[in-house]
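Trainee: Coordinates only, no sequence provided:
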């Protein structure tokens, strides 16, 4: 491997440029692995410019480390570390990313609807004796019904419907 290529693909240089707290122990450099949570440094950089994490098993050269740190494809990482493109291009989301986003959105809306239903039922319970015909009572009844409808909808909707609702919500923000 040429000296220039070794320098470009040096994982220690990539780690330092990413702001990792790299420390020397003996003849090697060590850091807490940024790819998994830990308290004790387990990622080691050797004299060949390669890295290895004894915790998660990740290993490779500077391009591999860059790809893992910035979540970009290896080809993009190679272009960036060679200086052809300074700004990393994020990888395109795949089906798994979309499913995770839908599940997170659905979970958030589920929690909101449950909280709304719980609050409305508490108000109904409190007011059904003292003010069963009051405006606040009937608003709580309407809120409880709306929350129940939302929960039913969240439980029966298709993934395509969720994506449509997520996009509509994003467009209103």
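Mentor: Sure thing, it's come through. Keep in mind it's a predicted model, so treat the numbers as computed, not measured.
Trainee: all contacts plus neighbour counts: C-alpha atoms, from now on.
Mentor: Noted.
Trainee: Toward the C-terminus, what is the element adjacent to whichever helix or strand residue 99 is part of?
Mentor: Assignment of secondary structure by DSSP states H and E places residue 99 within helix 95-130. Reading on from helix 95-130 to the C-terminus, the next helix or strand found by DSSP H and E is helix 135-156.
Trainee: What lies in contact with the helix or strand just after that next one?
Mentor: For helix 135-156, the succeeding helix or strand toward the C-terminus, using DSSP H and E, is helix 159-172. Helix 159-172 is contacted from outside by 102, 105, 106, using C-alpha atoms under 8 Å, 6 or more residues apart in numbering.
Trainee: Second structure follows, compare the two:
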């Protein structure tokens, strides 16, 4: 049986309905940390599939990828997205970001590339990103960044921001 986002939404709804007020707060905070819900800057909590806030109507932040405009990256982005999902799945106590952005580096011998360190993470509750202290070196994320860099060498000013799926 395959679990869909609708299944997850139904399960989470049942948990919230069954919870006491204190348990509801804890469950909601845990679901936001896990990326299964998102919190709008206005403070309202929203479901995983909601593209706009149910309270203020604001669009969900960080809901789309941003890539250099030169090419369609297709499967390369899918590989990076899957690697990021696995990275955060393996670190459940770290707050799961809505998106991750990578910087351009010229520190490697073979020219410019997307760096595995110095990433910026974005959360649905804030329009500003935060520096991510972990390095993706020697991981599937690093491998995917190498593939993208070899396909299209990044240039100064390029942006590579990828939405991180929770499911």
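Mentor: Noted; the coordinates are in hand. Source: prediction; values computed, not measured.
Trainee: Quick TM-score on the pair, please.
Mentor: The TM-score (TM-score structural alignment, normalised by the length of structure 2) is 0.25; 78 aligned residues with a C-alpha RMSD of 5.7 Å.
Trainee: returning to what we had before: list only buried entries from the contacts of helix 159-172 of structure 1.
Mentor: Neighbour counting with 16 or more other C-alpha atoms under 10 Å marks 102, 106 as buried within those.
Trainee: Make TSV out of the contacts of helix 159-172 of structure 1 and add distance to residue 4 of structure 1.
Mentor: Shown next, in TSV, are the contacts of helix 159-172 of structure 1 (distance: C-alpha to C-alpha, whole Å):
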residue	distance to residue 4 of structure 1
102	45
105	47
106	50
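Trainee: Tell me the one of the contacts of helix 159-172 of structure 1 nearest residue 65 of structure 1?
Mentor: residue 102 (29.2 Å; C-alpha to C-alpha).
Trainee: if I look at that closest one, how far off is residue 164 of structure 1?
Mentor: Separation of residue 102 of structure 1 from residue 164 of structure 1 (C-alpha to C-alpha, to the nearest Å) stands at 10 Å.
Trainee: cool, residue 146 of structure 1 as well?
Mentor: 20 Å.
Trainee: higher neighbour count, the two?
Mentor: Between residue 146 of structure 1 and residue 164, counting by other C-alpha atoms under 10 Å, residue 146 is the more crowded of the two (15 against 11).
Trainee: what's the more buried one in contact with, if anything?
Mentor: Contacts of residue 146 of structure 1 (C-alpha under 8 Å, 6+ apart): none.
Trainee: Are we agreed that residue 44 of structure 1 is in a strand?
Mentor: Yes. Counting by DSSP: H, G, I helix; E, B strand; the rest coil, residue 44 of structure 1 falls inside a strand.
Trainee: ok, it to residue 69 of structure 1 distance?
Mentor: Distance from residue 44 of structure 1 to residue 69 of structure 1, by C-alpha to C-alpha: 15 Å.
Trainee: burial measure for residue 130 of structure 2, as a count.
Mentor: Neighbour number of residue 130 of structure 2 under other C-alpha under 10 Å is 15.
Trainee: Next, the contact list for residue 77 of structure 1, please.
Mentor: 63, 64, 66, 67, 88.
Trainee: what helix or strand is it on?
Mentor: helix 74-81.
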